[in-house]
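Enquirer: Need a 3D model of the sequence below.
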Amino acid sequence: MRENDVIVLGGGIAGISAAAEIAAEARVTVIEAEPSIGYHATGRSAALFIRNYGNATLRALNAASAPFLDAPEGVSDRSLLSPRGELLVANESEMDALEAYADGASGLERLSPAEAVEVVPILKRECIVAALLERDAQDIDVDRMLQGYARLLRLRGGRIVTGLRVGALRHEAGLWRIETDEGQITAPVLINAAGAWADMVARAAGAAPLGITPMRRSAAILPMPEDVALDDWPMFASAAEGWYAKPEAGKLMVSPADEDPVDPHDAWPDDMVLAEGLHRYEQAVTVPVSRVEGSWAGLRSFAPDRSPVVGFDPARTGLFWLAGQGGYGVQTAPALSRLAADLCLDRASALPQHVVSALSPGRFATAVSG
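Expert: A predicted model of the protein is given here:
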């Protein structure tokens, strides 16, 4: 097999986008165990760009990613974004959560209960104390984004191998040696972009796991009455993240916003968790849940501080972490992929140093030693 400068384990949006950026200056191969790229978390994303979503580090990444998502040069000939909006509603017990979201946020409008119902007519006015509307929240065309990055990667000479399981990982004589069914693949740099399996890959590589925890997130498709025109509604959600809903081709995608820690696997919904979440949603709207037309689940993987992990392992030469993106992986991929390329190619990053430090895997060693 050909020589590589960088091998990426994981063909989700994180691995594919980073590989595409790195391939401009290095020889890159992406290895994906599943038969297609984007099989797990990427292909099951709610696909929304929300500028104010996440902690301060993530909001900085959102802002850094926004220009590329709007003008994705090399990935698509048009914006990856389209108008949607997000409406957060709060009852009395959720006011603290609503104010916490508003703290440090930009571009939010405060709505009265009556105004919130004007935006999403099926909401129960009596259940709303206050609401926030973020008009700038936008849908992301995830498949076009993923395939565009994959096309760019190949155009730059990179390679994607799917359906290939990885065995032993060894670091010898300055090279990572990766055993696969097709033989051994080597490179000086190994990028761990394995999503829910990131800590497992770390252990196989002889590195300390960082506590990357996969958490299940479920969703269901609900039909709506024929006289309900919902395509122009924003995504709407409870401020305390008890549920959220988003129009999908004349129907409604509803999630219980579950975050149940699970082992890495090909996720499926827990019927009880889904039913409880749909009940919480049903209490907030005037249209009862009559039936579920389909359901699915995905895994969102979080580091202990809920910020992504991007950078070289402090104790394992040539092992690079690109993991822990949680529910922010798609919308932060442009910024994280550029950062990964900058660090792997020893270039200065355009991101502020405090953001780079907040993403470094070394922060966990610092926390322990401190």
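Enquirer: Every contact and neighbour count from this point should use C-alpha atoms.
Expert: Fine.
Enquirer: center of the chain - which residue?
Expert: Closest to where the C-alpha atoms of the chain average out (CA atoms, centre = their mean) is Gly329, at 2.4 Å.
Enquirer: Would you enumerate the residues in contact with that one?
Expert: Residues in contact with Gly329 (CA atoms under 8 Å, 6 or more residues apart in numbering) are 13-14, 42.
Enquirer: Distance-wise, check it relative to Val285.
Expert: 30 Å (CA to CA, to the nearest Å).
Enquirer: Please apply the same query to Glu92.
Expert: According to CA to CA, Glu92 and Val285 sit 16 Å apart.
Enquirer: So these two - more neighbours on which side?
Expert: Per other CA atoms under 10 Å, whichever of Glu92 and Val285 has more neighbours is Val285, with 17 against 10.
Enquirer: these two touch, right, His40 and Leu299?
Expert: Yes: contact criterion CA atoms under 8 Å: His40 and Leu299 qualify, at 7.3 Å.
Enquirer: next up, for comparison:
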Amino acid sequence: MTDAPPSAIDVLIVGAGIAGASLAAVLAPWRRVMLIEAEAVPGYHATGRSAAFWHETYGGARVQPLSVASFATLSRPEPEFSDHGFLSPRAALTIGHRSEAAAVDAFTAEFIAKDVDVVRMGAAAIAEKIPGVRAEWSEAAYEAACSDIDVGGLHAAYLRAARRAGAVIATRAPLTSARRIDGGWEAQVGGQSIRAGVIVNAAGAWVDRVAAACGVAPIGIQPYRRTVIQLRLGAPVPADLPLVIHVGGDFYFKGESAGRVWLSPHDETPVDPHDAAPEEIDVAIAIDRLQSVVDWPIAAVERKWAGLRSFAPDRIPVFGADPHQPGFVWCAGQGGFGIQTAPAIAALLAAQLGAPPPVGAIAGVDPAPFAAARFA
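Expert: Got it, this is the predicted structure:
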């Protein structure tokens, strides 16, 4: 453990990835907060391995309100939080084979109806955006507003803000057990006993295990392995290549630097929570799918890694009080959109834990659809 625990704390947040760090930053000015992390560094498993982007349609229509409400914090944060934004313009193409025109039409219509700036594109426009695209990939929806997220910078800013507001942050501090006592909790953390009024379970892929350690029924949060590789190409592909996502969910790729791309087979392999590593078969599948879309020679696989994405059974985030156990709060199931929704989720959940109500766009988001009570 890196910091000495306070004599009494109001909220013990388990997990120092983007979910726990953002909540700690927003809540610490109003409550006594301790943020604990089982690993040696915060954000080791999911946040630190994320190839994140702000993409309004990512996650679907039910997640979109959280993404839209988070945009202001990501692009124009308050000066006391950061002196710069965390977004870099990218643009996105949701692309389909000529046989998938109906799917791209449906995607476009769904989000136009929600006032998203989506433009339907045909083969000629796609070829201008993706040099070397094969002719049969002739259907796409274009979103100019998509941006890369500086994940490391955002995560570090939240940790700094939490510390400035008085939160205690401890690493190598796993929660091994907890029990209700005197209207609160007595938790065993990194070999120490800690008293807290509320436990917030923001432990990513480990949330159901943390719940079990606290005597709380699990929700059924399933971790999935996601693979990403960096390719050096034998073709002059521009660094600002749009994010290209298959409408059927078989791949995505985007420019990384001149002549290099990040590529994923969009895999979701159910796994137990662990230190994920890429499988060679997933790397091979990713390359095969890319080569079916573009005519780019591949010079080398320069990097490959895998992370864990965790989903609730209905695939939307879960945040709020457990319906059966007083003093136990969930912040889980952020899937692959946890970075781009973190500002909204943190502000909405902090308000339930004693912080003032959120302001701006976040104030307009109804937290009820994301409540843990839906799994009661």
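Enquirer: Which strand or helix spans the residue nearest to the centre of the first structure?
Expert: Element membership of Gly329 of the first structure, judged by DSSP states H and E, is helix 329-344.
Enquirer: Give me the helices and strands touching the next helix or strand after that helix, please.
Expert: Per DSSP H and E, helix 329-344 of the first structure leads on to helix 353-359 as the next helix or strand towards the C-terminus. For helix 353-359 of the first structure, the elements it packs on are helix 56-70, strand 309-312, judged by 3 or more CA pairs under 8 Å, 6 or more residues apart in numbering; DSSP states H and E.
Enquirer: Give me the contact list for helix 353-359 of the first structure.
Expert: Taking CA under 8 Å, 6+ apart as the rule, helix 353-359 of the first structure contacts 57, 60, 307-311, 363.
Enquirer: Output the residues you listed as JSON lines; include the columns neighbour count and distance to Ala229 of the first structure.
Expert: Below are the contacts of helix 353-359 of the first structure laid out as JSON lines (neighbours: other CA atoms under 10 Å; distance: CA to CA, whole Å):
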{"residue": "Thr57", "neighbour count": "17", "distance to Ala229 of the first structure": "37"}
{"residue": "Ala60", "neighbour count": "18", "distance to Ala229 of the first structure": "35"}
{"residue": "Ser307", "neighbour count": "21", "distance to Ala229 of the first structure": "37"}
{"residue": "Pro308", "neighbour count": "27", "distance to Ala229 of the first structure": "38"}
{"residue": "Val309", "neighbour count": "29", "distance to Ala229 of the first structure": "41"}
{"residue": "Val310", "neighbour count": "27", "distance to Ala229 of the first structure": "42"}
{"residue": "Gly311", "neighbour count": "24", "distance to Ala229 of the first structure": "46"}
{"residue": "Arg363", "neighbour count": "14", "distance to Ala229 of the first structure": "48"}
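Enquirer: Check the secondary structure at Leu308 of the second structure for me.
Expert: In three-state terms, and counting by DSSP: H, G, I helix; E, B strand; the rest coil, Leu308 of the second structure is strand.
Enquirer: Now do the same for it: its match in the first structure.
Expert: Mapped onto the first structure by TM-score structural alignment, Leu308 of the second structure lines up with Leu299.
Enquirer: pretty sure that match contacts Ala219?
Expert: No: judged on CA under 8 Å, Leu299 of the first structure makes no contact with Ala219 at a distance of 11.7 Å.
Enquirer: Between the two, tell me which one has more neighbours.
Expert: The neighbour comparison of Leu299 of the first structure against Ala219 (other CA under 10 Å) goes to Leu299, with 30 against 27.
Enquirer: ok, the more buried one - contacts?
Expert: Counted by CA under 8 Å, 6+ apart, Leu299 of the first structure has contacts 40-41, 196, 214-217, 264, 267.
Enquirer: distance of it from Ala229 of the first structure?
Expert: Relative to Ala229 of the first structure, Leu299 of the first structure is positioned 31 Å away (CA to CA).
Enquirer: One more: Lys246 of the first structure?
Expert: 13 Å.
Enquirer: Compare those two (neighbour count), which wins?
Expert: With neighbours defined as other CA under 10 Å, Lys246 of the first structure and Ala229 compare such that Lys246 has more, 23 against 13.
Enquirer: neighbours of the residue lying closest to that one once chain neighbours are set aside, just the number please.
Expert: Leaving aside its sequence neighbours, Lys246 of the first structure sits nearest to Met235 (CA to CA, 6 or more residues apart in numbering; 4.4 Å). Met235 of the first structure: 26 surrounding residues under other CA under 10 Å.
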